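Trainee: what shape does this take:
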Amino acid sequence: MTSTNKKKLIAGNWKMNGSLAANAALIDGLKAGMSHPACDVALCVPSVYLAQVQQLCAGTAMHLGVQDLSTHVQGAYTGEVSAAMVKDFGVRYAIVGHSECRQYHGETDELVAKKAQAALAAGITPIVCVGETLTQREAGQTEEVVKRQLAAVIHTNGHCISEIVLAYEPVWAIGTGQTATPEQAQAVHALLRVQLRAASSQAERIQIVYGGSMNAANASALLAQTDIDGGLIGGASLKAADFLSIISAASELSV
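Mentor: A predicted model of the protein is given here:
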């Protein structure tokens, strides 16, 4: 079955990059080259820049996103930022479970599921990341790993699963210059779609985006795949021309 949700999502993940001057220059470049894209566009920025980017993006087609959030609503959790706090800045998306958070911060599948739950409770769409390492892929464990990671989110969030965005990001293809072939990526996206169908009657409307070194050169081929509903863009989102090129490719394939 073909996915019926044809509107793509292109979300930029700035990671730990940016400055007041660089952010302003980047967004000026994006505004100059973007009018009314047919796809959804989001900028997931470091939380310290939310106020600036909210102001710069006001009145544009670009939605605001964050790269992480706390499972807690408030309290004695020094250094953490809650969903309610970022909601104050008009945040629409929150990346949860990015492979870097899983690797460097020891985030478990269960914690990622709770972060997705916290985002949903605040009316924020979580971009839930799943993906395998090179060792896991070479061991033939890709299916087992991504299904386990998604199953935890489904278990915690139940019928609300239809409100998430799912991002497949093969860890071996993040920031390495390596990219899954369109066929490799589509195979995993199709697998995830089947798992979502078993959990929700609204599975076809869930955007499943690809997040492994998508760039201006390979975006069209990846986005043309049946179950690839957009991209979670890292390095290319820091270059206005490259990000605009990906948005253009996605817009051409969006209905």
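
Trainee: contacts, neighbours, all on C-alpha from now
Mentor: Fine.

Trainee: can you confirm Ala241 is in a strand?
Mentor: No. Ala241 is assigned helix when assessed by DSSP: H, G, I helix; E, B strand; the rest coil, not a strand.

Trainee: second input sequence below; structure requested for side-by-side comparison:
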Amino acid sequence: MTKKAPLVVANWKLNGGTDLICTSVASIRNQNFNVQVGIAPPYVYISELVTFLRNSPIMVGSQNVSKFESGAFTGETSAQMLKEVGCQFCLIGHSERRQVFLENSESCRTKVERALAAGVMPIICIGENAQQYEMGLTRDILYRQLHHTLEGLSLNGQSLAVAYEPVWAIGTGRAASVEVVGEVHQFIFDELVVMLGEDANSVQILYGGSVKKDNAAELLAIDHVDGLLVGGASLDPEHFVQICRVAGTG
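Mentor: Presented below is the predicted three-dimensional model:
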């Protein structure tokens, strides 16, 4: 099976500032990683990062997007607004959004549609928590998240990615085993084929959850692991650079 070119995305979450932007840009701007690299900073730094990376292949994205197009929705940012400031992708349905802000798969579906309509690539995040994992409910949870978000969707040649982030692995230093990741990513791919047909072959499936330079190569060697969503390790610019280098030599 031919592997897709890896996509490595940094999710800074509610971290960073001008210092992190400057050190990150200095570390990655002139690198040739042989992979597609993206950074999702907090909203207020998106325009600044787009400006610094304007002549670079590094993509800039958002950690979220509104399900609304416009109107009296204080604090929201639409997909069209993100597109206008230079965003190329957006994360949708990250576990922290689902848990802390009570987002559900139905709202994620609307966000996916808004992003695609604006020409912004959605990266749909799915994953089970520790209790669900221990109860053997991983496939049930992922099935519902995937089908509620993507069933009946038409890509029309547009880009889409899915990120599997087991909640019990995020920020814990405990990445899922090779066996678990392999089984889950195969399951995700099979469900994408059911829902999207031939379009499934163009969807990149990322793994996230305690990704580091030491396990990046092992993870990317697994079938249907087409890239990585990196959280805490992306806040160390040199560490993130090393993950990108590993991804580009696979």
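
Trainee: show me where the second structure has strands.
Mentor: 7-11, 36-40, 59-62, 89-92, 121-126, 161-164, 204-208, 227-230 (DSSP state E).

Trainee: possible to save those as CSV with mean neighbour count and distance to Gly171 of the second structure?
Mentor: Below are the strands of the second structure laid out as CSV (neighbours: other Cα atoms under 10 Å; distance: least, Cα to Cα, whole Å):
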stretch, mean neighbour count, distance to Gly171 of the second structure
strand 7-11, 24, 12
strand 36-40, 22, 17
strand 59-62, 26, 20
strand 89-92, 27, 17
strand 121-126, 26, 15
strand 161-164, 25, 14
strand 204-208, 27, 10
strand 227-230, 27, 10
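
Trainee: dump those strands into CSV; add distance to Gly182 of the second structure as well.
Mentor: Listed next are these as CSV, based on distance: least, Cα to Cα, whole Å:
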stretch, distance to Gly182 of the second structure
strand 7-11, 17
strand 36-40, 22
strand 59-62, 27
strand 89-92, 23
strand 121-126, 15
strand 161-164, 11
strand 204-208, 10
strand 227-230, 13
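
Trainee: so which of those is nearest Val178 of the second structure?
Mentor: strand 204-208 (11.0 Å; Cα to Cα).

Trainee: against the first structure, where does the closest one fall?
Mentor: Strand 204-208 of the second structure lines up with residues 207-211 of the first structure when matched by TM-score structural alignment.

Trainee: residues contacting that stretch, please?
Mentor: 5, 8-9, 164-170, 174, 185, 189, 193, 227-234 (Cα atoms under 8 Å, 6 or more residues apart in numbering).

Trainee: over to stretch 105-121 of the second structure?
Mentor: Outside stretch 105-121 of the second structure, the residues that reach it (Cα under 8 Å, 6+ apart) are 65-69, 79-80, 82-83, 87-90, 92-93, 122, 124, 145, 148-150, 155, 158-161.

Trainee: can you tell me which of those are in helices?
Mentor: Ala79, Gln80, Leu82, Lys83, Gln145, His148, Thr149, Leu150 (DSSP state H).

Trainee: write the ChimeraX selection for whichever of those are buried.
Mentor: This is how ChimeraX selects the buried members of those, with burial counted by 16 or more other Cα atoms under 10 Å:
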select :79,80,82,83,145,148,149,150
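
Trainee: out of the ones in helices among the contacts of stretch 105-121 of the second structure, who's nearest Trp12 of the second structure?
Mentor: Leu82 (17.0 Å).

Trainee: quick one, longest helix in the second structure?
Mentor: From DSSP H, the single longest helix across the second structure is helix 178-196.

Trainee: which other helices and strands contact that helix?
Mentor: In terms of contacts (3 or more Cα pairs under 8 Å, 6 or more residues apart in numbering; DSSP states H and E), helix 178-196 of the second structure is packed against helix 138-150, strand 204-208, helix 216-220.

Trainee: could I get these as TSV with distance to Ser56 of the second structure?
Mentor: Shown next, in TSV, are these (distance: least, Cα to Cα, whole Å):
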stretch	distance to Ser56 of the second structure
helix 138-150	31
strand 204-208	22
helix 216-220	23
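
Trainee: out of these, which gets nearest to Arg54 of the second structure?
Mentor: strand 204-208 (24.2 Å).

Trainee: tell me the centre residue of the second structure?
Mentor: The second structure has Ile123 as the residue nearest its centroid, 4.6 Å off, counting by Cα atoms, centre = their mean.

Trainee: list the residues that contact the equivalent of that one over in the first structure.
Mentor: Using TM-score structural alignment, the equivalent of Ile123 of the second structure in the first structure is Ile127. Residues near Ile127 of the first structure by Cα under 8 Å, 6+ apart: Tyr93, Ala94, Ile95, Val96, Ala116, Ile164, Val165, Leu166, Ala167.

Trainee: still on that earlier bit, centre of the chain to the match of strand 204-208 of the second structure, how far?
Mentor: 7 Å (Cα atoms, centre = their mean, to the nearest Å).

Trainee: ditto for stretch 165-180 of the second structure
Mentor: On Cα atoms, centre = their mean, the centre of stretch 165-180 of the second structure falls 15 Å from the chain's centre.

Trainee: how about that stretch, aligned to which bit of the first structure?
Mentor: Against the first structure, stretch 165-180 of the second structure falls on residues 169-184 (TM-score structural alignment).

Trainee: give me the distance between the two termini of the matching stretch.
Mentor: 12 Å (Cα to Cα, to the nearest Å).

Trainee: any residues touching that stretch, and which ones?
Mentor: 99, 129-134, 210-214, 221-222, 225, 234-235.
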